[in-house]
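Enquirer: coords below, sequence missing:
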């Protein structure tokens, strides 16, 4: 892949991630051996050597204000979209700081970091909804902005602090955000 420019590589990352993860990452597909559980970062083999210098030419930035429980998309400092969110419970808070979008996944599958149990439901009614925007990973957990099944919409509408650190959005809102950001987009999480 040495002949690919950084710009082209960044544009190809989502497609390469699907290839690396197998058919399980495709909407409507399930697979026994290549199940995507808790969305994984793009494999190191296809990640640019220095993601902070990857050629993201966008002037967009995601800003999450935990106190207001609002997530906004800014372009050149101007708010172009703002939505209510549910955030991490005080015992499992949403991490604060400056991050970047690490990965984007359509129809992610959830696996509990506590029990290891995999939830087989994918799509809009799955625990992670039908969109995942990963922004931080630790040795144990992955944090992202994701959709919310209908049964849990009350958590977003009430701007609750109930998740295990992730950021929940309503389905149409997370889809709108997902479509307007790319891997490498800055994510700022403020108290």
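Expert: Thanks, I have the structure now. If you're wondering where the values come from, they're calculated on a predicted model, not measured in any experiment.
Enquirer: alpha carbons only for contacts and neighbour counts from here, please
Expert: Will do.
Enquirer: Check the gap between the most centrally placed residue in the chain and residue 91 for me.
Expert: In the chain, the centroid-proximal residue (C-alpha atoms, centre = their mean) is residue 133; its distance is 1.5 Å. According to C-alpha to C-alpha, to the nearest Å, residue 133 stands 22 Å off from residue 91.
Enquirer: Please enumerate the strands of the chain.
Expert: Ranges of strands within the chain are 60-65, 70-75, 78-84, 87-88, 97-100, 103-106, 131-137, 142-146, 161-163, 167-168, 186-190, based on DSSP state E.
Enquirer: list the contacts for the residue lying closest to residue 183 once chain neighbours are set aside?
Expert: Sequence neighbours aside, residue 101 is the residue nearest to residue 183 in space, at 4.9 Å (criterion: C-alpha to C-alpha, 6 or more residues apart in numbering). For residue 101, the contacting residues are 133, 134, 135, 136, 182, 183, 184, 185, 186, 187, by C-alpha atoms under 8 Å, 6 or more residues apart in numbering.
Enquirer: and which of those residues is nearest residue 59?
Expert: Checking the contacts of residue 101 against residue 59 with C-alpha to C-alpha, the nearest one is residue 185 at 8.3 Å.
Enquirer: Got another one to weigh against that:
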């Protein structure tokens, strides 16, 4: 089962080493020095011809239209104990302002307490924000979150906050998704790709008082497409 990308600190996992999945190739990727990570996206001629390819080894996402890359971006994949599923899928659900049904907050008056949904005993439950949700398998999807340089998620595929809206716009219901250990694009497109720096994935969560409101969901402040 997939869990939210930016889990409250009481449920964050310990850092998982690269050796856990044999991801030695990730060491060669360039890292963005500041939290200005971004990847250009290009408008497709036809959304019906767009397909998504994910390399678990490179932790990269390739959005393709034929042989043309529309978006090449880093992702964060599942840990060995909570792996990202492999295989061929299709996007079947998209929610721009998605909230977790598993982890979130109990709100009672002015008190906001991180909690598992199954542990709710009173108050109002508000799920943890998972913006730009693109689901390809039950409880597994792409969404905005912290993109660590090692496997860190519970199976979902996290995308940087500057990239997630672009990916959301490039997919539709029915978009094919192939997830494999490697992809042919690893040696070409993936070889020159960059990853977000530690300023991104070590940044603290916004205050809980923000996470339970609509302010947790921010619209892009730049055009989505480079063309």
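Expert: That came through fine. Computed from a predicted structure; not experimentally measured.
Enquirer: hang on, the earlier thing: what two of the contacts of residue 101 of structure 1 are the furthest from one another?
Expert: Across these, no pair lies farther apart than 136 and 182, at 14.8 Å, counting by C-alpha to C-alpha.
Enquirer: rewinding a little: tell me which of the strands of structure 1 sits most buried.
Expert: Each of the strands of structure 1 was given a mean neighbour count from mean count of other C-alpha atoms under 10 Å, and the largest, a mean of 32, is that of strand 167-168.
Enquirer: on average, how far is that one from the matching bit in structure 2?
Expert: Superposed on structure 2, strand 167-168 of structure 1 shows a mean distance of 0.5 Å to its aligned residues (mean C-alpha distance after the TM-score superposition for structure 1).
Enquirer: what's the matching range in structure 2 for that strand?
Expert: Mapping strand 167-168 of structure 1 onto structure 2 (TM-score structural alignment) gives residues 157-158.
Enquirer: Any chance you could list what contacts the matching stretch?
Expert: By C-alpha under 8 Å, 6+ apart, the residues outside stretch 157-158 of structure 2 that reach it are 5, 75-78, 84, 140-147.
Enquirer: got TSV for the residues you listed, with distance to residue 66 of structure 2 too?
Expert: Below are the contacts of stretch 157-158 of structure 2 laid out as TSV (distance: C-alpha to C-alpha, whole Å):
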residue	distance to residue 66 of structure 2
5	30
75	22
76	25
77	25
78	28
84	25
140	25
141	23
142	21
143	24
144	26
145	28
146	29
147	27
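Enquirer: Closest one of these to residue 98 of structure 2?
Expert: Using C-alpha to C-alpha, residue 143 is the member of the contacts of stretch 157-158 of structure 2 that sits closest to residue 98 of structure 2, with 8.9 Å.
Enquirer: Identify the residue spatially nearest to whatever residue of structure 1 lines up with the closest one, adjacent ones excluded.
Expert: With TM-score structural alignment as the criterion, residue 143 of structure 2 lines up with residue 146 in structure 1. Spatial nearest neighbour of residue 146 of structure 1, chain neighbours left out: residue 132 (4.5 Å); criterion: C-alpha to C-alpha, 6+ apart.
Enquirer: Onto which residues of structure 2 does the biggest helix by length in structure 1 map?
Expert: Secondary structure of structure 1 per DSSP state H: the longest helix is helix 6-21. Across structure 2, nothing matches helix 6-21 of structure 1 (TM-score structural alignment).
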